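> Structure for this input, please:
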Amino acid sequence: MSASDTFQNNASGQAEGTGDGSGLADTARTDLAGLGEEVSQQAAALGQEAQAQIGELADKAKGLADEQKELLASQVSGVSQALNRVAEELSGNNEASARYVRMMADGAQRLTSTLNDNSVDDILAIAQDFGRKQPAAFLGLAALLGFAASRFVSASASRSPRSTIAADTTSVEPSPYASVSGGTGGSDVRI
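The predicted structure follows:
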């Protein structure tokens, strides 16, 4: 029996019984206290469930961030290797350019090492520290990364419908109303 049922039973018993107002008030206080306890227990249970769900979501987000970090590390490593090949090709013709390309390749390799050697939380701490120490450079880098990301998204979006249309045209069957020109009279024949 819940606290509200007890309250209703006690209240109806008091109304039929002695008519003592203080007994009814005591019963109401007791029932309200029980109801308050029940509400606080349910609120605590809901809070624990919400914390568990937030923890699960945080774990999923960290897992996704780790996957993206590994993908980024492999892509930056590929860029570093490509820059090293370009530097080797330039070394015979233009040594100054080759030196600059090697410097960029070294920077990309250091970034790859940083990504591989640190967790997502460590990388975020490094970024925050850099932002505090050099805010102008941080904002410039953030703007550059935002520009690159928007270009990537717009390029991916513009490529996507074309590939879908190209895939659809390869599997299109001719319409039963397609026209075929006749060999002798030059008139169109409907199939």
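> okay, CA-based contacts and neighbour counts for the rest of this
Fine.
> and the residue minimising distance to the centre of the chain, how far is that from Val189?
Centroid-nearest residue in the chain, with Cα atoms, centre = their mean: Ala61, separated by 7.0 Å. Distance of Ala61 to Val189, computed by Cα to Cα, to the nearest Å: 62 Å.
> For stretch 12-28, give me every contacting residue.
Stretch 12-28 is contacted from outside by Phe7, Asn10, Ala11, using Cα atoms under 8 Å, 6 or more residues apart in numbering.
> let's see it at 10 Å
4, 6-11, 29-34 (Cα atoms under 10 Å, 6 or more residues apart in numbering).
> Among those residues, name the buried ones.
By neighbour count, with 16 or more other Cα atoms under 10 Å, the contacts of stretch 12-28 hold Thr6, Phe7, Asn10, Ala11, Asp31, Gly34 as buried.
> one more to put side by side:
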Amino acid sequence: MNDQGPHHDHETLKQKGQQSADELKEAAREQAESAFDRQRDSVAQHTHTFGSVLQRAADEFDRQEQPFCSEQARKLADHTERFSQRLRDKDLHALCRSAEAYGRREPAMFIGGAIAAGFLVTRFLRSSPAKASSSDVSTESKAPDQTL
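Prediction:
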């Protein structure tokens, strides 16, 4: 009969598997980029807000006749605003390349920043469930009183 039958079926399955894997990889990439874009925009907005707070602090230092503090707050506000704008202008790949280049130029600062970011993320993640579980606990503690 046909000697190529089982081999041909194997190759067809292999191609279909590869095609499915490629489609899955593309869908995951698109989802990651979409999530990154949302988070990037959120971080950029928070950074912009922080810059505005620093500008107001600089204005307050001016009113209190504290020129050194005012100047430092304005510099930090300007850096913060530039960072916010650069962040908005970059996609995931560009941001990764920038982080890699910075890590090569300033390895100690990069590692220190990564550690600090890790602590902040950990703190954020620990505080988020605590709020949700404390509201769940208060809801649960009210529920038995209402049923009695």
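> Now compute the TM-score of the two chains, please.
After superposition, the two chains reach a TM-score (TM-score structural alignment, normalised by the length of the second structure) of 0.87; 146 aligned residues with a Cα RMSD of 1.9 Å.
> picking up where we left off before, show me what the residue nearest to the centre of the first structure aligns to in the second structure.
Matched to the second structure by TM-score structural alignment, Ala61 of the first structure sits across from Ala32.
> circling back: would JSON lines of the buried ones among the contacts of stretch 12-28 of the first structure with secondary structure be doable?
Shown next, in JSON lines, are those (DSSP: H, G, I helix; E, B strand; the rest coil):
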{"residue": "Thr6", "secondary structure": "helix"}
{"residue": "Phe7", "secondary structure": "helix"}
{"residue": "Asn10", "secondary structure": "helix"}
{"residue": "Ala11", "secondary structure": "helix"}
{"residue": "Asp31", "secondary structure": "helix"}
{"residue": "Gly34", "secondary structure": "helix"}
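> Quickly check those residues for the two that are furthest apart.
Across those, the longest distance by Cα to Cα is 14.9 Å; it joins Ala11 and Gly34.
> how about the strands of the first structure, start to end?
Per DSSP state E, the first structure carries strands over the ranges 179-181, 188-190.
> just checking, what packs against the first one?
It refers to strand 179-181 of the first structure. Helices and strands touching strand 179-181 of the first structure, by 3 or more Cα pairs under 10 Å, 6 or more residues apart in numbering; DSSP states H and E, are strand 188-190.
> How far does the strand it packs on sit from its chain's centre?
Put simply, strand 188-190 of the first structure sits 56 Å off its chain's centre (Cα atoms, centre = their mean, to the nearest Å).
> can you check stretch 30-47 of the second structure too?
Centroid separation between stretch 30-47 of the second structure and its chain, computed with Cα atoms, centre = their mean, is 6 Å.
> just the helices in the second structure please.
Using DSSP state H, the helices found in the second structure span residues 5-63, 67-89, 92-105, 107-147.
> deepest of those helices, which one?
helix 67-89 (a mean of 17; mean count of other Cα atoms under 10 Å).
> What range does that helix cover in the first structure?
By TM-score structural alignment, helix 67-89 of the second structure lines up with residues 95-117 in the first structure.
> Any chance you could list what contacts the matching stretch?
Here stretch 95-117 of the first structure has contacts from 66, 69-92, 122-123, 126, using Cα under 10 Å, 6+ apart.
> repeat that with 7 Å
Residues outside stretch 95-117 of the first structure that contact it (Cα atoms under 7 Å, 6 or more residues apart in numbering): Lys69, Ala73, Val76, Ser77, Ser80, Leu83, Asn84, Ala87, Leu90, Ser91.
> Which single one of the contacts of stretch 12-28 of the first structure is nearest to Gly47 of the first structure?
Gly34 (20.0 Å).
> That closest one and Ser40 of the first structure, how far apart?
10 Å.
> Ala148 of the first structure too?
On the measure of Cα to Cα, Ala148 of the first structure and Ser40 of the first structure end up 51 Å apart.
> same deal with Phe130 of the first structure?
Distance of Phe130 of the first structure to Ser40 of the first structure, computed by Cα to Cα: 45 Å.
> try Pro135 of the first structure
Looking at Pro135 of the first structure against Ser40 of the first structure, where the rule is Cα to Cα, the gap reads 47 Å.
> His46 of the second structure matches what in the first structure?
Using TM-score structural alignment, the equivalent of His46 of the second structure in the first structure is Gln75.
> and that match, what does it touch?
With Cα under 7 Å, 6+ apart, Gln75 of the first structure has no contacts at all.
> could you redo the last one with a cut-off of 10 Å?
Lys69, Gln81, Ala108, Thr112.
> just Ser80 of the first structure next, same as before
Counting by Cα under 10 Å, 6+ apart, Ser80 of the first structure has contacts 74, 86, 101-112.
> Appreciated, that's everything.
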